[in-house]
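J.: Got a predicted structure here, sequence first:
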Amino acid sequence: MTSTHVVVTDTADRPRGSDFALLTKELKTAGLLDRRRGYYLLRMTANALLLGTIAVAFALLGDSWWQVLTAAVLAVASTQLAFIGHDAGHRQIFRSHRNNDVVGHLHGSLTGISYQWWVAKHNRHHANPNHEDQDPDIEIHALAFSRAQAAEKRGLNSWITKHQAFLFFPLLTAEAAVLRISGLVALCRKELRNPWREAALQIVPLAAYLLAVFVVLSPLKAVVFIAVHQGLMGVYLGCSFAPNHKGMPIIAQGQRLDHLHKQVLTSRNVTGGRWVDALLGGLNHQIEHHLYPHMPRPNLRRAQPVVENFCLRHGIPYCKTTMIRSYAEVLRHLHDAGAPLRGKAR
């Protein structure tokens, strides 16, 4: 079925607890919950080679406007590194928490995103996707994901929310910077464990990055390089996460759903083949990912038809659509959510 708004009904009193266990048994029997360390080794090797190539190209090009292309390629590489950090945060790569954390912290330092801060935030999202007052991904000052949220906006945030469908993609250019700053703010507020380690992981790579850019490039070119790199990385990250839940049902306060319904009804899959898997880091299989966050990325594609068939047999709406339609649905939803503010202006 293609993506539509689904009415979320209360399932607290429905005997659905065993459904998830049955689905898990199917997937486990098929080996889809097994780790895929070889896949991740190849993926990380490819990313390392790409980073090395970018570094060599940056050094050889020197103080040239061609470095704008280097910045664009670096934005793609940085986002692919972030996908690995995401998978490590979900324990997809190794069974050992320690080994996953080593990979996650390394990739967080390379992307400028605090791994420890992000994991805590992202785990809250996974526990309560699209849940009012509990999902941090729908608690954004400048955006509203429901008309009720829009009615609470004031000042500049109110103006942005009123036009949020048109401003959404331009706003994404700040996403990478916002994630980086959020980690630094958490560090300054002493919200992170091992603050000296966190400071080293965030500040040392940032200082090395800025030093390299301003030593090799003139001040103007350096600023443009950073803007292109961080801006395109933000757009790439935002375009990878936005289709997953935006425009899907929002769970109201006090509404109770079992794990299976909560994850399936609030998530949307994006179709399109293996190239979409590579482009979006497997996050296009959002339903399967939310049901089984620890399932390795390459197994999500194989799990998708199993999960869809299971939902069909059990009468659970399963939402999937193309990439273009998913963005269109996100923008329509944002436009509708901002309607109360546009009404006030008339």
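T.: Received it, and whenever you're ready, just let me know what you need. Numbering: from 1, shown residues only.
J.: Please make it C-alpha for all contacts and neighbour counts, starting now.
T.: Fine.
J.: Flag every buried residue along stretch 238-248.
T.: 238-240, 242-248 (16 or more other CA atoms under 10 Å).
J.: For that stretch, which outside residues touch it?
T.: 4-6, 129-130, 145, 172, 175, 265-270, 280-281, 283-284, 286, 323, 326-327, 329-330, 332-334 (CA atoms under 8 Å, 6 or more residues apart in numbering).
J.: How about stretch 39-55?
T.: 70, 73-74, 77, 80-81, 84, 93, 298.
J.: Could you single out the nearest of those residues to residue 22?
T.: In terms of CA to CA, no member of the contacts of stretch 39-55 lies closer to residue 22 than residue 298, at 21.9 Å.
J.: can you count the residues close to the closest one?
T.: 18 (other CA atoms under 10 Å).
J.: just residue 44 next, same as before
T.: Residue 44, neighbours per other CA under 10 Å, totals 17.
J.: And here is the other one:
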Amino acid sequence: MSRLCQVSIDDIARPEGRAQRGGDYARLSQRISEAGLLRRRPGYYVVRFATVGGLFAGAWVAFFALGDSWWQLLLAAALAVLFGQVALLAHDLAHRQVSRRRGATELAGLLVGNLGIGLSYGWWMDKHTRHHANPNHEELDPDVSPDLLVWSQNQARASSGVARFIGRRQAWLFFPLLTLEGFNLHVSGFRALFSGNLKRRGLEAVLLSTHVVAYLAAVFLVLSPGKAVLFILVHQGLWGVYMGSIFAPNHKGMPMFSGDAQPDFFRKQVLTSRNVLGGRFIDVALGGLNYQIEHHLFPAMPSVHLRKARPIVRDYCAELGVPYHETGLFASYREALRHMHDTGAPLR
């Protein structure tokens, strides 16, 4: 647990006093609204979609132009980054940052996510919505559910099999395991088709299948079998690492909750989130999610406004005495990995 946020967590999580604290978020919302930061930015998203879409299409044109060449492995790395940027656009669509229109937003999300990069928009949106409602809650946040990795010492003690073996060394294995995350995202989308929870299961199935067939057909028709397999491994592996590198700094190593011991909405979102600073390059690379505190407080806020919301939220937290944690990119990874190492202690 982050030492910056460990102070008085037990007191903050107590149910008494939540009523008067409920107004804290309302007052912050008023300040953010008065600053105009909740307004949609259609021009920004037109430029962003056009830029990412143009680069995405251009990369595939270059792929066919290069033909059966080892230079394709560099293009695979570039496409890994572009897949990540497309996923970030799908994320903004899911949060209604681009448009308030439900139908148009869902259709765009399905085209961008399912067809564009083979990521189930419906599955991811359900999972991510539950995460936002209860970040870092052991029983309610799917992002900290024990699987191959464990996120608390209680989960470590209850683990078995492969998870128990990996848990001993999970801090060292975290980034190598991320090379499998791209494949995991594809598989999870197809598994969700059989869960019965997707609203547009038929359409999602068609778009996911179309992506996979088109992707594999392009790779194996243009490249020799050996190069094709290497292209897929490099592309999907680096995409997984990039996705994990975007999301890992946001909450890993921050306070976790279990049972009913949770603070009010405002404190819950601030205490479990970490901001990552680093200038415009980090803003673009992480899609604005480096301002995770502001994003969790105002998920529908256009990502371009999160940077402007930061000083308002930071100053407000200082007024209330609520810990507001931000750090550099590599420091965020160190904190996350240190937490993972400490979490695995019962297994060593």
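T.: Happy to help now that I have it. Quick caveat, the model's predicted, so the values are computed rather than measured.
J.: State the helix or strand in which the counterpart of residue 209 of the second structure in the first structure lies.
T.: Aligned by TM-score structural alignment, residue 209 of the second structure pairs with residue 203 of the first structure. Element membership for residue 203 of the first structure (DSSP states H and E) is helix 195-216.
J.: And that helix against the second structure, how far off on average?
T.: Its aligned residues in the second structure lie a mean 0.7 Å from helix 195-216 of the first structure after superposition (mean CA distance after the TM-score superposition for the first structure).
J.: Could you point out the helix or strand that follows that helix?
T.: Per DSSP H and E, the helix or strand that comes after helix 195-216 of the first structure is helix 219-245.
J.: In the second structure, which residues correspond to that next one?
T.: So helix 219-245 of the first structure sits over residues 225-251 in the second structure, by TM-score structural alignment.
J.: Could you report the distance from the corresponding residue of the second structure for residue 10 of the first structure to residue 258 of the second structure?
T.: The alignment partner of residue 10 of the first structure in the second structure, by TM-score structural alignment, is residue 13. Distance, residue 13 of the second structure to residue 258 of the second structure, using CA to CA, to the nearest Å: 11 Å.
J.: so where do the strands sit in the second structure?
T.: Remark: strands assigned in the second structure by DSSP state E are 275-277, 326-328.
J.: Residue 42 of the first structure -> the second structure?
T.: In the second structure, residue 42 of the first structure lands on residue 47 (TM-score structural alignment).
J.: and its match, how many neighbours does it have?
T.: 11.
J.: rewinding a little: and the helix holding residue 203 of the first structure, how far from the chain's centre?
T.: 24 Å (CA atoms, centre = their mean, to the nearest Å).
J.: which residues sit against it?
T.: In contact with helix 195-216 of the first structure (CA under 8 Å, 6+ apart) are residues 59, 62-63, 105-106, 108-110, 112-114, 184, 187, 192, 222, 225.
J.: same thing with stretch 178-189 of the second structure?
T.: If you take CA under 8 Å, 6+ apart as the criterion, stretch 178-189 of the second structure is touched by 118-120, 123-124, 208, 236-241, 243-244.
J.: try stretch 131-149 of the first structure
T.: Outside stretch 131-149 of the first structure, the residues within contact range by CA under 8 Å, 6+ apart are 121, 124-130, 150, 153, 156-158, 160-161, 164, 246-247, 250-253, 333-334, 336-340.
J.: ok, now how distant is residue 43 of the first structure from residue 79 of the first structure?
T.: Taking CA to CA, one finds residue 43 of the first structure at 13 Å from residue 79 of the first structure.
J.: Which one of the two is surrounded by more residues?
T.: When residue 43 of the first structure and residue 79 are compared on other CA under 10 Å, the one with more neighbours turns out to be residue 79, at 23 against 14.
J.: Give the aligned equivalent of the more buried one in the second structure.
T.: Per TM-score structural alignment, residue 79 of the first structure is aligned with residue 84.
J.: residue in the second structure matching residue 125 of the first structure?
T.: Using TM-score structural alignment, the partner of residue 125 of the first structure in the second structure is residue 131.
J.: if we can go back for a sec, could the buried residues of stretch 238-248 of the first structure go into a markdown table alongside distance to residue 209 of the first structure?
T.: Compiled in a markdown table, those are given as follows (distance: CA to CA, whole Å):
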| residue | distance to residue 209 of the first structure |
| --- | --- |
| 238 | 23 |
| 239 | 25 |
| 240 | 25 |
| 242 | 28 |
| 243 | 31 |
| 244 | 31 |
| 245 | 33 |
| 246 | 33 |
| 247 | 37 |
| 248 | 38 |
